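Q: Output the structure for:
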Amino acid sequence: MPKKNIVFMGTPDFAVNALDSLNKEHNVVLVISQPDRVNKRGNKITYCPVKKYALENNLEIYQPDDINSYESIELLKNLDIDYIVVVAYGQIIKKEIRTLPKKKIVNIHASLLPKYRGAAPIHRAIMNRDEETGVTIMEVGPGLDKGQIFLKASTKIADKNLIVLHDELAKMGAGLIIKYIAENEYEEIIGTPQDESQATYAKKVSKNSGKLDFVDVNIELGKIKGLYPRPGASFSYNNKNVKALDGEIYSNKSDADIEIGYIIDVLEDGFLVNCANGILKIRRIQFPGKKEMSVEDYLKGNVLERNTDLR
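A: Here you go, the predicted model:
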């Protein structure tokens, strides 16, 4: 198969794997990412991961404030484009651009659509303790992640945290976009409309998303796994906001003699917290201004008091 001319639109780490695969297999004629940001610390300009990759690999980079501006559209009109591939770009793409490729404009989305449209599909899949998630190749249309579906691939979530699942899905998406282009060149893939009755939205996570209230042990573990490392799940210990970075369900039965949200016991490798429907074991923590560490290491020079309220 002859190499195809690709315009790539993406910004964060999740997009880099796909860009790398496309760069190796096809001709990436232009990389488009969000404008550079000014770091609040030191007032320095920071480059997004996609721009860093483009510069390191001598790819032409374009960073418009508005991808739908007259200047942007005219620039793209002058390119020979087979496919536009979008991965977590961060701007809505209007029809004037969507109709430019000879073939398709497609998006790599980190969920099994129509489930988890929107900004934080990986976070929400873990936080909701789903059994599986995956990646969808879909056509970019006028609505948010509503386009017809071309390909999907799934994986079990199991005990994976955000970092592990993020990296797995990024690699999966990179492989799937190469597969899509190859199959579509051989014979055009007919898309499948999404079932709107099954659609859900993955709301963007905030700093308050990870506050542990110890009501539901499954939800609390989902917060710990799904928000690591940022923004992180957290609890209060002696008026300090402490991050809970790893844990497990110790028991599906709560301790009737201990208040909800209180430390039941401190073990060598973690401490137990009573929830309304079970017991949560927290194994890794981070105090304000300190490095993250295992509870085992923390206990070598510190104590965690039993019967302490963490809410």
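Q: hey, let's count contacts and neighbours off CA atoms from now on
A: Noted.
Q: does residue 169 really touch residue 136, like I thought?
A: No. Between residue 169 and residue 136 there is no contact under Cα atoms under 8 Å: 10.1 Å.
Q: can you list residues touching both of those two?
A: Common contact partners of residue 169 and residue 136 (Cα atoms under 8 Å, 6 or more residues apart in numbering): residue 110.
Q: got the contact list for residue 192?
A: Applying Cα under 8 Å, 6+ apart, the residues contacting residue 192 are 148-150.
Q: Kindly recompute the last result at 6 Å.
A: 148-149 (Cα atoms under 6 Å, 6 or more residues apart in numbering).
Q: which residues in the stretch 151-300 of the chain form strands?
A: Assigned by DSSP state E, counting those that start in this stretch, the stretch 151-300 of the chain shows strands spanning 201-202, 233-237, 240-251, 263-267, 270-275, 278-286, 293-294.
Q: and the closest residue in space to residue 121 that isn't next to it in sequence, how many residues sit next to it?
A: Distance criterion Cα to Cα, 6 or more residues apart in numbering; nearest residue to residue 121, sequence neighbours excluded, is residue 202 at 5.1 Å. A total of 17 residues lie near residue 202 under the criterion other Cα atoms under 10 Å.
Q: Do I have it right that residue 202 meets residue 114?
A: No. At 10.7 Å, residue 202 does not count as touching residue 114 under the criterion of Cα atoms under 6 Å.
Q: which secondary structure element contains residue 134?
A: strand 132-139 (DSSP states H and E).
Q: contacts for that strand?
A: Applying Cα under 6 Å, 6+ apart, the set of residues contacting strand 132-139 from outside is 105-112, 147-157, 173.
Q: please give me the structure for this one as well, since I'd like to look at both together:
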Amino acid sequence: MTIVFFGTSEFAVESLIAIYKSEHQVLCVVTQPDSRRDRGHKVHFTPIKEKALEFGMTIYQTDNINSAQSLEYLNSLKADIFVVVSYGALLSNEVLSISRYKPINVHPSLLPKYRGAAPIQRTLMNGDNITGVTIMEMIEKLDAGDIISQRVLEINSYWNYGALSTKLSIEGGKLLLEALKLIEAGVDKRVPQDDTLQTYAKKIKNEEKYLNLSHEASDIINTIRGLTPKITPLLVLNNQYLGIVEAEVASLNVSEDFKNSVIGEVLKIDKKSGILVKCAIGAIWIKKIKPEGKKTMDFKDFLNGKKIHVGNILKSKEEN
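A: Model prediction:
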């Protein structure tokens, strides 16, 4: 089939690679405009643009995919199908009506659970142990189209956002090719979503990166897993932000072993286990740290260069 591929983020790359290696033809890759960031305002391409350039594909970028100009261009391609993977903008009914077959989307959750912008992050932050990928027909309503196929994935308790996103991206690419084969043969079976079972994965807000030790230890670990490495969760030590990149729940009985301690207190420093910090319920071992303005390091390296002692208090932004 001839395909127009819509994608922007790193998650979409494996799907583009899968199509590139298949018998299908990519007529054009549609991605978000380049961005300028860093001190020198250097131009940054989207991950999908970088991969499309590597493959020698035609690229289309626009601030408004639903504009008259975009509609005219997309119509001119006469594509069999539009494939949308983490594109970053809603498509109008006019756009969704252009291709020969109805557009399809690769979504990193088991719909109707976790519709929305941050399904992978919310899956981990909520402590789920099962997730998956869905291929669905696209309609104007967000992530609400009929389901074509799904694949379940068990979540390893040590996976963070980066690891789970990679796994789902690879599975999504595989499932996408299977779905395209079914669609082309006319044997795909589409199942409407049960809207009564829908949940919404809202976009991660900036303030969510500030860890709150007034929560249960397992919830704090889930937040760290859900944000890293894309976003670095933060605590405050001696009026400086400290990135917490990796940690695990401590198996100690904190309420018995450290009766007089307070939330955020450094209870113990162990050269093998890490830095033990008290939470409202339980405690966490901090394993990897990103000091303000520096690279991520093992807690042992941090201890060599910083003075942190038993009895120091780590705080959230709100407490500082």
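Q: Got a TM-score for the pair?
A: After superposition, the two chains reach a TM-score (TM-score structural alignment, normalised by the length of structure 1) of 0.95; 308 aligned residues with a Cα RMSD of 1.4 Å.
Q: Onto which residues of structure 2 does the strand holding residue 134 of structure 1 map?
A: Aligned by TM-score structural alignment, strand 132-139 of structure 1 falls on residues 130-137 of structure 2.
Q: compared with structure 1, how much does that stretch deviate?
A: Overlaying structure 1 shows stretch 130-137 of structure 2 at a mean distance of 1.0 Å from the equivalent residues (mean Cα distance after the TM-score superposition for structure 1).
Q: Distance check, residue 87 of structure 1 against residue 79 of structure 1.
A: Residue 87 of structure 1 is 20 Å from residue 79 of structure 1, where distance means Cα to Cα, to the nearest Å.
Q: higher neighbour count, the two?
A: Neighbour count, other Cα under 10 Å: between residue 87 of structure 1 and residue 79, residue 87 has more, with 25 against 15.
Q: which residues does the more buried one contact?
A: Neighbours of residue 87 of structure 1 in contact, by Cα under 6 Å, 6+ apart: 10, 15, 107-108.
Q: got these as CSV, with neighbour count columns?
A: Listed next are those as CSV, based on neighbours: other Cα atoms under 10 Å:
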residue, neighbour count
10, 26
15, 23
107, 25
108, 27
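Q: about what we covered before: quick one: buried ones out of the contacts of strand 132-139 of structure 1?
A: 105-112, 147-153, 157, 173 (16 or more other Cα atoms under 10 Å).
Q: Secondary structure for the contacts of residue 87 of structure 1 - can I get that in TSV?
A: Rendered in TSV, the data for the contacts of residue 87 of structure 1 read as follows (DSSP: H, G, I helix; E, B strand; the rest coil):
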residue	secondary structure
10	strand
15	helix
107	strand
108	strand
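Q: Which one of these is nearest to residue 298 of structure 1?
A: residue 15 (36.1 Å; Cα to Cα).
Q: how close does that closest one sit to residue 76 of structure 1?
A: 20 Å.
Q: Over to residue 266 of structure 1?
A: Taking Cα to Cα, one finds residue 266 of structure 1 at 61 Å from residue 76 of structure 1.
Q: which one of these two has more residues nearby?
A: residue 266 (20 against 16).
Q: For the alignment partner in structure 2 of that one, give its distance to residue 311 of structure 2.
A: Counting by TM-score structural alignment, residue 266 of structure 1 corresponds to residue 269 in structure 2. Separation of residue 269 of structure 2 from residue 311 of structure 2 (Cα to Cα): 10 Å.
Q: Do a quick rundown of the helices in the stretch 51-200 of structure 2.
A: Secondary structure of the stretch 51-200 of structure 2 (DSSP state H, counting those that start in this stretch): helices located at 68-77, 93-96, 119-125, 161-185.
Q: So for structure 2, which residue is the most central one in space?
A: The residue lying closest to the centre of structure 2 (Cα atoms, centre = their mean) is residue 120, at 4.7 Å.
Q: Map it across to structure 1 for me.
A: Under the alignment (TM-score structural alignment), residue 120 of structure 2 maps onto residue 122 of structure 1.
Q: Residue 140 of structure 1: neighbour count?
A: Neighbours of residue 140 of structure 1 using other Cα under 10 Å come to 25.
Q: which residues does residue 209 of structure 2 contact?
A: Here residue 209 of structure 2 is in contact with 233-234 (Cα under 6 Å, 6+ apart).
Q: I'd like the distance between it and residue 10 of structure 2.
A: 21 Å.
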